[in-house]
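Enquirer: below are the sequence and a predicted model for it; my questions follow.
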Amino acid sequence: MRAVVLTQPGSSDVLQVVEREPAEPGAGEVRVRVVRSAVNPTDWKSRSGSTGAGLAFAEVVPHQDGSGVVDALGEGVEGLAVGDPVWVMLAAHQRPTGTAQELTVLPRERVVKLPDGAPYDVGADLGVPAVTAHRALTTSEGGPTRLSPGALAGRTVLVQGGAGAVGNAAIQLAAWAGATVVTTVSSDAKAALARAAGAHHVVDYRATGPEGTVAAVREAAPDGVDVVVEVSPARNLGLDLQVIAPRGTIAIYANDGGDEVSLTVRKTFTTNARFQWVLLYTVGAEALAAAAEDVTAAVADGAFGVGEEHGLPLHHYRLEDVAAAHEAVEGGVVGKVLLDVSDPA
């Protein structure tokens, strides 16, 4: 089978397409024929060594997310059958092989059945982006721990950076759950994408400036926002604290724009707001299982999609063009980058 491998961190040049023998699934494991392999920012950061962690194994097949078809089942696996369409998450977490290969073997709990008729392109977007968004939306005081239609009714969610993959997922999931969704973007084109995702109020922060952005968010949410889904705390925390509702939650899932923030104690504690740090790899098995179930339900309801009509343009690459795919994500391309690994049929 064809597989993308790397043996040392570095630029996209370290990625090589090679032939490897497929692994057999052990007890409690599932082998998936990969149709789509998604490239997330976490994938190029791990490849480049920018996280400082280095490679955990002598040879690594990258990519956490993907979708495909169950190819074989290990002993004791229940709830899946050969031929089932599935999506996967955390494929390469603490394992040497991810989804950038034709066949990948995963623990059963990381493989989720796709609803009937759901496109593989959608399935490949349900790992890092959607599960992260689910966690950010389900940790607030008095708020729901699960998402479903009406679960966020009466609540307002601010998504900072609504044109990104996690931002797009947060908009779609929050709108499905009944929230009023406000989002910030940096251009007219991104504003159109955020509206396509389902945002009710869209603010171009570059056009309005900091004070104008606060005013626009406050106009949309006079009593403050209940949850902020935050991609850039170094840039946005001052704004977040001006618009957060009493006992609201600022859920921080990335460090775009800088790795450090400073807090003014009185301005911070007067709202009784909480900071929720979100990293997919350490949220725990219970949170991952809940997210997988709820996100899949949103797909089944037709409330979660990909493509420009859902606010997330798609960029397809061949497996052999994996280096270019990584470079696109590293360069900040708007939308979702996918490797077409095998034929869906």
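Expert: Yep, that arrived.
Enquirer: use CA for all of it now, contacts and neighbours both
Expert: Fine.
Enquirer: that's a strand at residue 68, yeah?
Expert: Yes. Residue 68: assigned to a strand according to DSSP: H, G, I helix; E, B strand; the rest coil.
Enquirer: quick one: the helices in this protein?
Expert: Assigned by DSSP state H, the helices in the chain fall at 41-48, 120-123, 128-137, 165-176, 188-197, 205-220, 233-243, 265-269, 285-300, 322-330.
Enquirer: pick the most deeply packed of those helices.
Expert: Sort the helices of the chain by mean neighbour count, taking mean count of other C-alpha atoms under 10 Å, and helix 165-176 sits at the top with a mean of 28.
Enquirer: redo the helices of the chain as CSV? Include distance to residue 81.
Expert: CSV is the format used below for those (distance: least, C-alpha to C-alpha, whole Å):
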stretch, distance to residue 81
helix 41-48, 29
helix 120-123, 17
helix 128-137, 24
helix 165-176, 28
helix 188-197, 33
helix 205-220, 47
helix 233-243, 43
helix 265-269, 51
helix 285-300, 18
helix 322-330, 30
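Enquirer: what's the closest of these to residue 336?
Expert: Nearest to residue 336, of all these, is helix 165-176, at 6.8 Å by C-alpha to C-alpha.
Enquirer: elements contacting the closest one?
Expert: Using 3 or more C-alpha pairs under 8 Å, 6 or more residues apart in numbering; DSSP states H and E, the elements in contact with helix 165-176 are helix 128-137, strand 156-160, strand 180-185, helix 188-197, helix 285-300.
Enquirer: what angle do helix 205-220 and the third one make with each other?
Expert: With axes from the mean of the first three to the mean of the last three C-alpha atoms, to 10 degrees defining the directions, strand 180-185 sits at 160 degrees from helix 205-220.
Enquirer: flag every buried residue along strand 180-185.
Expert: Applying a neighbour-count criterion of 16 or more other C-alpha atoms under 10 Å, one finds 180, 181, 182, 183, 184, 185 buried in strand 180-185.
Enquirer: against that first model, consider the following:
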Amino acid sequence: MRAVEYSVTGEPEVLTLVDRPMPEPAAGEVRVRIHRSGVNPTDWKSRRGSEAGTPVHPAQVPNQDGSGVVDAVGRGVDAGLRGRRVWLWEAAYQRPSGGTAQEYAVVPVRHVVPLPDTASYDLGAALGVPFLTAHRCLTVTEDGPVHLGPGKLAGRTVLVAGGAGAVGNAAIQLARWSDATVITTVSNPEKGNLAALAGADHVIDYKQQDVVSEVRAIAPGGVDTIVEVSPAANAAIDAAVIATHGSVAVYATDGGGTMELPVRASMVPNARWQFVLLYTAPDSWRPRGLGDVAAAVAAGAIRVGPEAGIPLHHYTLEQAAEAHTAVESGVVGKVLIDVT
């Protein structure tokens, strides 16, 4: 079978298309014929590593997210899963052969979630990292809900920084499904249009408008939850608009990795600064996140594509390096590799 792998860290060119033996599922595992492989920033960051040229042994198949059809099951796994459409999450994490940039991937059965016939493979491959990250960000607020769904965020206001990004788009869609009032910030009118298509109630162009005054005009008491993509740039803004007992959920690092925290402005409202990384998130949260995202898909509440504010960019398996380059360069939208 065809697979993409890298045996050394570095630029996208380290990704190599090879022929691998067909993998067989062990006890508790399933084999999925991959239709779509989703590419996220975490995938190129893992490929690049901390130092270019570092050997990777065994060679790593990249990409955490994907969708496809279960075609074989291991011992102890319900045989009824064969032929089921599924989406995959954290397929490559601590599994060199598990990534979705290959024709067949073997993963533990808990790493696949049923994909309804009404949902496309494109949507399935776009769910894992963005939507689970967004779910975690939206459920860490003091006295806030631990589940998402209709009515769960009613009466609450959510501010999403970077509403045209993949996680920003996911946060807007999940927050609107849960009946929050959603404010988002963007850097230009084109991105503002995408955020509006995702479902944002209010769109603020931070290059043309004063974010603090605009947010306070919409939510005089402040916002309950902030989904933050750029903490170094936005920490002072976040502290100025956070509501009492509100939270700032930080899921990205700005590239620099440091930020100045406004202590007094955060202390007075008893605000929470919560850092979010899927791989080390609490085990108690994960079933809730998976269940809620699956429920949103089943309800038809989340979408992908330009009409949902998230343009799709398709590549072939042979173009895996170009797909990684597109994500690394900050392309607006979702990058997918068409494996099957």
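Expert: Now that the structure is in, tell me what you want to look at. Note that this is a predicted model, so its numbers are computed, not measured.
Enquirer: need the TM-score between these chains.
Expert: In this superposition the chains share a TM-score of 0.97, using TM-score structural alignment, normalised by the length of the second structure; 339 aligned residues with a C-alpha RMSD of 1.5 Å.
Enquirer: returning to that earlier point: of all the helices and strands packed on helix 165-176 of the first structure, which lies closest to residue 246 of the first structure?
Expert: Residue 246 of the first structure lies closest, by C-alpha to C-alpha, to one member of these: strand 156-160, at 12.4 Å.
Enquirer: how big's the offset between that closest one and the second structure?
Expert: Mean deviation of strand 156-160 of the first structure relative to the second structure after superposition (mean C-alpha distance after the TM-score superposition for the first structure): 0.3 Å.
Enquirer: so that strand matches what in the second structure?
Expert: Under TM-score structural alignment, strand 156-160 of the first structure corresponds to residues 157-161 of the second structure.
Enquirer: returning to what we had before: could the buried residues of strand 180-185 of the first structure be laid out in a markdown table, adding distance to residue 128 of the first structure?
Expert: A markdown table is the format used below for the buried residues of strand 180-185 of the first structure (distance: C-alpha to C-alpha, whole Å):
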| residue | distance to residue 128 of the first structure |
| --- | --- |
| 180 | 23 |
| 181 | 21 |
| 182 | 22 |
| 183 | 20 |
| 184 | 21 |
| 185 | 21 |
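Enquirer: let's check: the centremost residue of the second structure is which one?
Expert: Residue closest to the average C-alpha location in the second structure (C-alpha atoms, centre = their mean): residue 130, at 1.1 Å.
Enquirer: can you find the partner of that one in the first structure?
Expert: In the first structure, the residue paired with residue 130 of the second structure is residue 129, using TM-score structural alignment.
Enquirer: nearest spatial neighbour of whichever residue in the second structure pairs up with residue 237 of the first structure, skipping sequence neighbours?
Expert: If you follow residue 237 of the first structure across to the second structure using TM-score structural alignment, you land on residue 235. Excluding the flanking residues, the one nearest residue 235 of the second structure by C-alpha to C-alpha, 6 or more residues apart in numbering is residue 261, at 6.3 Å.
Enquirer: tally of neighbours for the residue nearest to residue 230 of the second structure when sequence neighbours are not counted?
Expert: Among residues not flanking residue 230 of the second structure along the chain, residue 254 sits closest, at 5.1 Å (C-alpha to C-alpha, 6+ apart). Counted with other C-alpha atoms under 10 Å, the neighbours of residue 254 of the second structure add up to 13.
Enquirer: who's in contact with whichever residue in the first structure pairs up with residue 254 of the second structure?
Expert: In the first structure, the residue matched to residue 254 of the second structure (TM-score structural alignment) is residue 256. Residues in contact with residue 256 of the first structure (C-alpha atoms under 8 Å, 6 or more residues apart in numbering) are 231, 232, 233, 234.
Enquirer: contact partners for the nearest residue to residue 96 of the first structure once chain neighbours are set aside?
Expert: Spatial nearest neighbour of residue 96 of the first structure, chain neighbours left out: residue 60 (4.8 Å); criterion: C-alpha to C-alpha, 6+ apart. With contacts defined as C-alpha under 8 Å, 6+ apart, residue 60 of the first structure is in contact with 5, 6, 7, 96, 97, 98.
Enquirer: so of those residues, which ones are in strands?
Expert: Among the contacts of residue 60 of the first structure, the members falling in strands (DSSP state E) are residue 5.
Enquirer: related to what we said a few turns ago, tell me if I'm right that the residue nearest to the centre of the second structure and residue 170 touch.
Expert: Yes. With contact defined as C-alpha atoms under 8 Å, residue 130 of the second structure and residue 170 form a contacting pair (6.2 Å).
Enquirer: what's the match for residue 263 of the second structure in the first structure?
Expert: Mapped onto the first structure by TM-score structural alignment, residue 263 of the second structure lines up with residue 265.
Enquirer: now which residue in the second structure aligns to residue 332 of the first structure?
Expert: If you follow residue 332 of the first structure across to the second structure using TM-score structural alignment, you land on residue 330.
Enquirer: ok, now which ones touch residue 305 of the first structure?
Expert: Residue 305 of the first structure neighbours (C-alpha under 8 Å, 6+ apart): 122, 299.
Enquirer: what's the match for it in the second structure?
Expert: Using TM-score structural alignment, the equivalent of residue 305 of the first structure in the second structure is residue 303.
Enquirer: select the longest strand from the second structure.
Expert: strand 29-39.
Enquirer: by how much does that one deviate from the first structure on average?
Expert: Mean deviation of strand 29-39 of the second structure relative to the first structure after superposition (mean C-alpha distance after the TM-score superposition for the first structure): 0.4 Å.
Enquirer: helices and strands around that strand, which ones?
Expert: strand 65-73, strand 104-108, helix 121-125, helix 320-328, strand 334-338.
Enquirer: how near is the residue of the first structure most remote from its centre to residue 228 of the first structure?
Expert: Here the first structure reaches farthest from its C-alpha mean at residue 266, the gap being 33.2 Å by C-alpha atoms, centre = their mean. The gap separating residue 266 of the first structure from residue 228 of the first structure is 20 Å, by C-alpha to C-alpha, to the nearest Å.
Enquirer: equivalent analysis for residue 82 of the first structure, please.
Expert: Counting by C-alpha to C-alpha, the gap from residue 82 of the first structure to residue 228 of the first structure is 41 Å.
Enquirer: out of these two, which sits in the more crowded spot?
Expert: Neighbour count, other C-alpha under 10 Å: between residue 82 of the first structure and residue 228, residue 228 has more, with 29 against 13.
Enquirer: perfect, I'm done here.
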